[in-house]
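*Asks:* When you get a sec, could you give me coordinates for this:
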Amino acid sequence: MSLTDWIVLAATLLTIVIYGVWKSGVNKNIDQFLMGGRSMRWYHVGLSVMATQASAITFLSAPGQAYSDGMRFVQFYLGLPLAMIVLCVTFVPIFHRLKVYTAYEFLENRFDLKTRALTSFLFLIQRGLSTGITIYAPSIILSTILNINTVYTTLFIGSLVIFYTVYGGTKAVSYTQLLQMSIIFLGMFFAGVLVVHLLPGNVGFGKAVKLAGKLGRMNVIDWKFDPNNRYNIWSGLIGGFFLQLSYFGTDQSQVGRYLTGSSVGQSRMGLIMNGLLKIPMQFLILLIGILVFAFYQFNRPPMFFNRYEVDQVKSSSYSAQYNKLETQYATAFEQRKTKSEALVKAFDTKDKAQIAQAQSELKVADKQTTDIRKEAIGVMKRNNAKANGDDTNYVFLNFVTHYLPRGLIGLLVAIIFLASMGSTASALNSLASTSVVDIYKRIINPGASDQNYLDASRLATVFWGVVCVGMALYASKVGNLLEFVNQLGSYIYGTILGVFVVAFYLKKIRGNAVFIAAVITEITICILGYRGTVAYLWLNAIGCILVILIAVGINPLFPQKVVEQKAEAM
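*Replies:* Here you go, the predicted model:
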């Protein structure tokens, strides 16, 4: 990056941190630190919810996902609007009425302490691990730019987020996210415009999209029902609905965002805002990846985008073999470029036969480059069995750093940092609130002073920050970050959602029944996921339904008086 880019990057990050600390004010008690005094307006809530979900992984990995796999990932979000409606009708008013700090407090009122502790524990595991991934994503950028190991960049980014989250609490998180999302929307818009501008003069937006479609990248909707297919309209509507409902309804990182709303109406409007904007936003981010794909049909991309892995193999005894493949790849790319230009010209003729012929020839040329690339990855694996053969996280980064003008590179890099900081800060805040409210305050040290709980919240934030940084150091081994985070959530979200569905709608089910059902279900889901029995999105629906069915089935085994006493206490 140029000096201008470094100045833009540093100024943006510094402004965000200072702004968040300034707006957060002084936190005098746990309610202000964890809930922001429950005073946020709907647009704060909506942007904070979006920023929590849209981590650096979204802006770093999603374009790469579209580049390699097409637009079909957008189907993952099709169940989101329906989930937002259910949340607004059911979850939000109940949480507000009970004045809870965390979603899991409600479960003790409805069931018992062990059920609350179990769901809190499952959340802490899932969110602690996935937050490490969101810290790792921007560390890739710094390590690529500075050509240093991701260990050092991960430690730097993690420390930065921990600082302002510990100091300012949830208000610092919310106010920084408001500014972060504004900058992110602006930067991604300019990135999309510039990709189109950099395309050859005779291509343009329409032909670029059409070209990508001819190579199978505009696969937005897949109507075929296939339980082993990760992304189709059915897995998106059904599995995605259960995942989104569980994520926004039971994951404290999100529940904590809309519980800061000043009223039920403000929280509802914030969630509706998220439901209306998320799919178009994700579609446009993936579309940028499609445009980058089209751009690289006319401009030679690296044979492998992860420069670190390339340097490793080039400094080994396999360097000559890898260099030979790079030469073959350059030749194959020129052939593919010629075929791409021929297909673009065929579009102008509107002759279906000529277009089909050009498409067929381009697919052959594209397969040749793909085969050479696969062979190169094989060489990397022979040199180092632990080498990461998935470089989708580096596709957009490579384009940004090599082709965008000075200043905008710094802004785009800052955007990826901001997205990571926003989602990571929310996660740390939620991990702290769950640890303190559901574990420390309820079980370990009940009846302590507000100052004691405030200090414990800050200490818990630091603790989870260290844990998440530790997970981030492992994240290089997980492949595409965007998919991994969603897969990880699918192992747990269905079980937690099932517990909440029983709590809300099946009033006769007792605590022992739902606790045992949750334990059995979680074991079952882990086995199904490990064996790859079905595509991971379906695990959310299976988990939720299993908890309900098992709880209903074994509920008669437990005495009726348990639910009667609980009902009187509620």
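
*Asks:* contacts, neighbours, all on C-alpha from now
*Replies:* Will do.

*Asks:* wait, is P227 part of a helix?
*Replies:* No - inclusion of P227 in a helix is not indicated when DSSP: H, G, I helix; E, B strand; the rest coil is applied; the result is coil.

*Asks:* That one: what's it in contact with?
*Replies:* Listed by C-alpha atoms under 8 Å, 6 or more residues apart in numbering, the contact set of P227 reads S235, V534, A535, W538.

*Asks:* State the pair within those residues that is farthest apart.
*Replies:* In the contacts of P227, two members sit farther apart than any others by C-alpha to C-alpha. They are S235 and V534, at 10.5 Å.

*Asks:* what residues are up against S490?
*Replies:* The contact partners of S490, by C-alpha under 8 Å, 6+ apart, come to L243, Y536, L537, L539, N540.

*Asks:* cool, L482 as well?
*Replies:* Under the criterion of C-alpha under 8 Å, 6+ apart, the neighbours of L482 are I57, T58, S61, A62.

*Asks:* Repeat that for Y491.
*Replies:* Y491 touches E522, I525, C526, G529, Y536, L539, N540, counting by C-alpha under 8 Å, 6+ apart.

*Asks:* can you give me the helices for the stretch 151-300 of the chain?
*Replies:* Using DSSP state H, counting those that start in this stretch, the helices of the stretch 151-300 of the chain run over 204-214, 233-234, 240-250, 252-258, 264-295.

*Asks:* Can you tell me which of the ones you listed is most buried?
*Replies:* Per-residue neighbour counts averaged over each of the helices of the stretch 151-300 of the chain give the maximum for helix 252-258, namely a mean of 28 (mean count of other C-alpha atoms under 10 Å).

*Asks:* one step back: between the contacts of P227, which has the most around it?
*Replies:* Among those, the one with the most neighbours (other C-alpha atoms under 10 Å) is S235, at 28 neighbours.

*Asks:* hang on, isn't it packed against L78?
*Replies:* No - in this structure, S235 is not within contact of L78 by C-alpha atoms under 8 Å, at 9.1 Å.

*Asks:* Just give me the neighbour total for the closest residue to N323 other than its chain neighbours.
*Replies:* In space, N323 comes closest to K314 once its chain neighbours are excluded; the distance is 7.7 Å by C-alpha to C-alpha, 6 or more residues apart in numbering. As a burial measure, the neighbour count of K314 was computed by other C-alpha under 10 Å and equals 17.

*Asks:* Second input sequence below; structure requested for side-by-side comparison:
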Amino acid sequence: MHLLDWIVLGAILALIVGYGIFKTRNINTTESYLKGTQTMPWWAIGLSVMATQASAITFLSTPGQAYDDGMRFAQFYFGLPIAMILLCVFVIPFYYKLNVYTAYEFLEKRFDLKTRTITAIFFLVQRGLSAGLTIFAPAIILSSIIGWNLNITNLLIGFLVIVYTVSGGTAAVSQTQKQQMFVILTGMFIAFLILVQKLPEEVGVSNAVDIAGYMGKMNIVDFNFDLSSKYNIWSALLGGTFLFLSYFGTDQSQVQRYLSGKNLAETKLGLLFNGIFKVPMQVGILFIGIMVFVFFQFHKAPLHFNQANVNTIKQSEYAPQYANLESEYEKVNNEKRGAIYKVIANDKENKPNEAAIANMNALEAKERNLRNEAKQIIENYSDENNLKLETKDADYVFITFVMNYLPTGLIGLLLAVIFSAAMSSTASELNALSTTTVIDIYKRSFVKNASDKHYLRMSKFFTLLWGVMALFFATFISLFANLIEAVNIIGSLFYGTVLGVFAVAFFFKYIRGNAVFLAAVVGEIIVVTLFILDLTEVISLAYLWLNLIGCAIVIFLAMIFQAIRPSKNEPEVKLSLDE
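*Replies:* Modelled structure (predicted):
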């Protein structure tokens, strides 16, 4: 990288961290540290909520997801507006009425302490793992760019986040996320403009979209009902909606963001803003991935996008075999480019030629086979030498374009996008993990009557502790097939169960604590078992369905357990907004 890129990257990160520390220098109570100053307007809430969800993984993996699989991942977000409306109507008013620090406080008021504790533990486990992933993702990129040891890079990124999160708590997270979202949106927009500008003169955006469509990349909506399919309209509207209901309604990393709003009305507007704007934002990021795909149809694309793997193979006994593949790949790539120009020429004359399109797609399939052969070579070498080389390279697609084709200075800006996103989501996670640990576990069950200074000190200590643990997780994480999927898979293992508990709390007033607690334990065991069965290919079940299945199982079992063994000694708790 050029010196100017390092200056741009360093300046943006230093300004964000410094701004967060400066704006929260007067935070000196536990309430202000964990809940913020509660002065955020609706637009700031919306940006904060979006920034929490939009991790570095979003900007590394989503374009690569589109490059490999097309636009169908966009369906994942179709349930988001529905979830936002339901939360604004049924959930958020209760949180404001009860004046809670965490979502799990509500469950003790509704059920009992053990139900509150187990849901808090579910959150701590899954969000703690996810925090490791959000540090690990950008660390991979920086380590591969400058040749640093991955563990050292993890420590560097984690340190930046921990500094201002420990310093200012919720207020620091909320203050910095506005700047981070500005950097993110600006950077991605510039990347899109450069992609369009670097297409051949005779290839416009409409031509690029047509080519992507002919190659099966514009497959936004899939109406086929298939439980094994990761992304279709049914898994999105059912599984996806339940995932978002649980994530935004019960995950403390999100609840904490909107509980810092001025009032209930501002919070509702902020969530609705997120529901409306998030979908086109994700579609836009996917479309950037599509444009990267089209861009590499006219520029030489690597046989394998993870250059570290390529360097390793080229120094092994597999080097001649890999070189032959590269030679064949370049030959096919040149043939395909000619076929693409022929398709474009036919389209401009309004004479689409099916034979030309079929030839183009046949060459694309041949290219894909060569890429798979390259991955097989890498896998063979990895197995023979007991290494852990990851053959999936989709997460390296976008950063390859950034590093090789963006002008000097803008490379630093796009890297700042990745690190800003990593810092915003990781800071939110550490902040939420600390709040849940202090409020739902430490203060509630261990040290109940200490001073406010003690709880403030412990809040900062647990923020630091979870930061260290996230770094530990990041050290031992290996790449999944796609990082954006990895985060959602981890969430889907727990979100359905937790959402089921909350659904019982809101809509099944006769069910008491013992029944829902037992249902949550059994339900989580079933969800994990289903995931393992899918992982071992005993069954075929896309992970998004785990959110719906987990929620339904908990509700069903809670009703059965309550009917089998009525809890005569448990007081009936009635919570309403009219009380």
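
*Asks:* And the TM-score between these chains?
*Replies:* Aligned and superposed, the two chains score 0.98 in TM-score terms (TM-score structural alignment, normalised by the length of structure 1); 568 aligned residues with a C-alpha RMSD of 1.4 Å.

*Asks:* ok, back up a step: can you convert the helices of the stretch 151-300 of structure 1 into TSV and add a column each for distance to T338 of structure 1?
*Replies:* What follows is those, written out as TSV (distance: least, C-alpha to C-alpha, whole Å):
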stretch	distance to T338 of structure 1
helix 204-214	13
helix 233-234	35
helix 240-250	40
helix 252-258	49
helix 264-295	13
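
*Asks:* for these, which one sits closest to R116 of structure 1?
*Replies:* When the helices of the stretch 151-300 of structure 1 are compared for distance to R116 of structure 1 using C-alpha to C-alpha, the nearest one is helix 240-250, at 11.7 Å.

*Asks:* After superposing, tell me the mean distance of that closest one to structure 2.
*Replies:* Relative to the matching residues in structure 2, helix 240-250 of structure 1 has an average distance of 0.3 Å after the fit, by mean C-alpha distance after the TM-score superposition for structure 1.

*Asks:* Can you say which of the helices of the stretch 151-300 of structure 1 is nearest to V437 of structure 1?
*Replies:* V437 of structure 1 sits nearest to helix 252-258 of all the helices of the stretch 151-300 of structure 1, at 11.5 Å, using C-alpha to C-alpha.

*Asks:* tell me what that closest one is packed against?
*Replies:* Using 3 or more C-alpha pairs under 8 Å, 6 or more residues apart in numbering; DSSP states H and E as the contact criterion, the neighbours of helix 252-258 of structure 1 among helices and strands are helix 42-53, helix 240-250, helix 264-295, helix 408-433.

*Asks:* Mind putting these into a markdown table with distance to I145 of structure 1?
*Replies:* Formatted as a markdown table, those follow (distance: least, C-alpha to C-alpha, whole Å):
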| stretch | distance to I145 of structure 1 |
| --- | --- |
| helix 42-53 | 25 |
| helix 240-250 | 34 |
| helix 264-295 | 20 |
| helix 408-433 | 10 |
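
*Asks:* For N27 of structure 1, find the nearest of the ones you listed.
*Replies:* Taking C-alpha to C-alpha as the measure, those were each checked against N27 of structure 1, and helix 408-433 came out nearest at 13.7 Å.

*Asks:* Report the buried residues of the closest one.
*Replies:* 408-433 (16 or more other C-alpha atoms under 10 Å).

*Asks:* superposed on structure 2, where does that helix end up, distance-wise?
*Replies:* Superposing on structure 2 places helix 408-433 of structure 1 at an average distance of 0.4 Å from its equivalents, by mean C-alpha distance after the TM-score superposition for structure 1.

*Asks:* residue range for that helix in structure 2?
*Replies:* Against structure 2, the aligned range for helix 408-433 of structure 1 is residues 410-435 (TM-score structural alignment).

*Asks:* so how many other residues sit close to E330 of structure 2?
*Replies:* Taking other C-alpha under 10 Å as the neighbour definition, E330 of structure 2 ends up with a count of 16.

*Asks:* For it, which residues are in contact?
*Replies:* If a contact means C-alpha under 8 Å, 6+ apart, then E330 of structure 2 has K300 as its contacts.

*Asks:* tell me the angle the helix or strand hosting it makes with helix 205-214.
*Replies:* Secondary-structure assignment from DSSP states H and E places E330 of structure 2 in helix 319-348. Using axes from the mean of the first three to the mean of the last three C-alpha atoms, to 10 degrees, one finds that helix 319-348 of structure 2 and helix 205-214 are set 120 degrees apart in direction.

*Asks:* Next, the angle from the helix or strand that helix 319-348 of structure 2 is followed by to helix 319-348.
*Replies:* In the C-terminal direction, the helix or strand that comes right after helix 319-348 of structure 2 (DSSP H and E) is helix 354-384. Comparing the axes of helix 354-384 of structure 2 and helix 319-348 via the same axes, to 10 degrees yields an angle of 160 degrees.

*Asks:* According to the alignment, which residue of structure 2 corresponds to E564 of structure 1?
*Replies:* Using TM-score structural alignment as the criterion, the counterpart of E564 of structure 1 in structure 2 is P571.
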